[in-house]
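In: Sequence first, predicted coordinates after that:
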Amino acid sequence: MPILHTLQYGYGNPKTIVFLGSIGSKAHMWLPQLDAFAKTHHVIAMDHRGHGGSKVVDKPCTIRDMAQDVLITLDALGVRHFGVVGLSLGGAVAQYLAANSERVTRAVLMCTSANFADPELWGKRMKVVKERGTKALAESTVERWFTPQYAEQHVATVAMIRKMIDDTDDLGYTHCCEALADFDFSEQLENIKVPVLAIAGAHDTSTPPEALELIADSVGGPSMLQVVSPGSHLLNIEAADDVNRLLRRHFVV
């Protein structure tokens, strides 16, 4: 299991929040949250294996493997207990951690799903990447990740995210596709006993509000659902102020 590349701020603060992003992302996607919470928390954003500065592992992986990557990295950093924020793929990893690790204190599951298992969809994406690279998916991905209004008004931000996808290692991307294609956590949600905040983007077509409602209704501990509008899939960027306000309410207790 690799030790993941991280961005860290707020060293010395007593409570830790770990941020896990989408497929095709890197830790920098969480800068709006890292900046907002560094004064009160030790904040750690991680690159998934094969993403950003994290090592490419030359074999397929599961969501369980990716969760173990997180725990091993935290061991190396000397962090025992932590809250976790996961978006999309990161939300799948966060679900596994919240259900299976007593180290998790609170969880935020954002723009994610308990069931990504769609072998046909992920198979098509893997085929495109194997033939033409992640760059071939970048434009269609950013169109899903942001509302048209936001994209028109924040051209530089969207260009930065497009480049982030372009730069993702092809093998790292396809391995994460395989992990998602096999992920159905619907029957395990009841094993999540820590407080959960589920956050949906009102205009997110990848993981619509109904997917977050199912999570909030199915976990075994206290939960709350919040739908942010306007907002699509990369909600932590498009609606950063709203998301930060919700996170602060959840973690500052």
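Out: Yep, that arrived.
In: Only C-alpha atoms from now on, for both contacts and neighbour counts.
Out: Fine.
In: Quick check: next helix or strand after whichever strand or helix holds residue 177?
Out: Using DSSP states H and E, residue 177 sits in helix 170-181. Sequence-wise, the next helix or strand downstream of helix 170-181 (DSSP H and E) is strand 196-201.
In: Output the contacting helices and strands for that following strand.
Out: Applying 3 or more Cα pairs under 8 Å, 6 or more residues apart in numbering; DSSP states H and E, one finds that strand 196-201 contacts strand 104-110, helix 209-218, strand 223-228.
In: ok, and here's another one to check against it:
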Amino acid sequence: MKLVTWNVNGIRACVRKGFLDFFHDIDADFFCLQETKLQAGQIELDLEGYYQYWNYAERKGYSGTAIFTKHEPLHVSYGFQEGEIEPEGRIITLEYPDFYLVNVYTPNSKRDLTRLEERLEWEDKMFDYLQELDSKKAVIYCGDLNVAHQEIDLKNDKTNHGNSGFTQEERDKMTRILANGFTDTLRFFYPERDDIFTWWSYMKTIRERNIGWRIDYVIVSSPLEKYLENMEIHRYTLGSDHCPVSLEINLNSR
């Protein structure tokens, strides 16, 4: 089974930049998007063989998530509780017989950290939500989580300590998740690599020189570790300031 997660920073713009070529070439079972930046009816994607699930933000041209999948789920939800409306469209959960797939676009705490308190409240809700799901069946949690967890997850860690996405508070929330039954799949394969990033500034030559941050993740319930087969960061796939992340996992062998 192959899963892709990608913050497309506007799906309409990304489609104009070659999104569909990558989508068809990689042929994923699950394709999770963040920051779709549109409302219902603003795009039609003819993705033969895929079910499409969208969560739109109330604010136009902002946030939003989507999942395209070859596998019809048992149930779909769009918030932390059944029937909840999440106004920024930041979460979609698909339920399957053996696992939950949770696609998330985590709120940014903003450059001046004015949204840090709200961000930490979101993290507490997400932790409780993941724990609740994990008590029932395995969880695959993916998306733009807007945090570089360790110093090796960004190029210039020394000058970014305390900045949005690299505050100790945000990093501690990720540590808590990983200490309570979950595995960062990239670090499962590459525990010490310090040159793997998923987001780069649009400033000239930054991406070419790989001066980036790793803020896009696929995290799984730790018992799924034995089924992990491959993880890839598609650094050279353009179309957004983020690149796609893909995971291959063999759940058929469970």
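Out: Now that the structure is in, tell me what you want to look at. Please read these numbers as outputs of a predicted model, since none were measured by experiment.
In: Got a TM-score for the pair?
Out: With the length set by TM-score structural alignment, normalised by the length of structure 1, the two chains reach a TM-score of 0.37; 157 aligned residues with a Cα RMSD of 5.7 Å.
In: Show me what the helix holding residue 177 of structure 1 is packed up against.
Out: helix 119-132.
In: Just want the angle from the helix it packs on to helix 170-181.
Out: Counting by axes from the mean of the first three to the mean of the last three Cα atoms, to 10 degrees, helix 119-132 of structure 1 lies at 180 degrees to helix 170-181.
In: and helix 119-132 of structure 1, what does it pack onto?
Out: Helix 119-132 of structure 1 sits against helix 135-145, helix 170-181, with contacts defined as 3+ Cα pairs under 8 Å, 6+ apart.
In: Now residue 170 of structure 2: which helix or strand?
Out: Element membership of residue 170 of structure 2, judged by DSSP H and E, is helix 168-178.
In: And the next helix or strand past that helix?
Out: Scanning forward in sequence from helix 168-178 of structure 2 by DSSP H and E, the next helix or strand is strand 182-184.
In: Who are the packing partners of the next helix or strand after that following strand?
Out: Going down the chain from strand 182-184 of structure 2, the next helix or strand is helix 185-189, by DSSP H and E. If contacts are counted by 3+ Cα pairs under 8 Å, 6+ apart, helix 185-189 of structure 2 sits against strand 216-221, strand 228-233.
In: Nearest to residue 126 of structure 2, out of those?
Out: strand 216-221 (12.9 Å; Cα to Cα).
In: sorry, back to before: would you turn the helices and strands packed on helix 185-189 of structure 2 into JSON lines with distance to residue 139 of structure 2?
Out: As requested, those are arranged in JSON lines below (distance: least, Cα to Cα, whole Å):
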{"stretch": "strand 216-221", "distance to residue 139 of structure 2": "5"}
{"stretch": "strand 228-233", "distance to residue 139 of structure 2": "13"}
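In: circling back to that earlier point, residue 217 of structure 1: which of the helices and strands packed on helix 119-132 of structure 1 is closest?
Out: Closest to residue 217 of structure 1 of these is helix 170-181 (Cα to Cα; 21.8 Å).
In: since we're on residue 75 of structure 2, how many residues are nearby?
Out: Counted with other Cα atoms under 10 Å, the neighbours of residue 75 of structure 2 add up to 11.
In: Name the nearest residue to it, sequence neighbours excluded.
Out: residue 95 (5.1 Å; Cα to Cα, 6 or more residues apart in numbering).
In: Around the one you found, how many other residues sit close by?
Out: 18.
In: that older thread, which of the helices and strands packed on helix 185-189 of structure 2 has the highest mean neighbour count?
Out: Ranked by mean neighbour count, those are led by strand 216-221 with a mean of 24 (mean count of other Cα atoms under 10 Å).
In: what's the angle from that strand to helix 168-178?
Out: Taking the same axes, to 10 degrees, one finds strand 216-221 of structure 2 and helix 168-178 inclined to each other by 40 degrees.
In: So what touches strand 216-221 of structure 2?
Out: The list of residues contacting strand 216-221 of structure 2 from outside it, by Cα atoms under 8 Å, 6 or more residues apart in numbering, reads 5-7, 134, 138-146, 181-186, 198-199, 245, 247.
In: Could you rerun that using 6 Å?
Out: Outside strand 216-221 of structure 2, the residues that touch it by Cα atoms under 6 Å, 6 or more residues apart in numbering are 138-145, 181-185.
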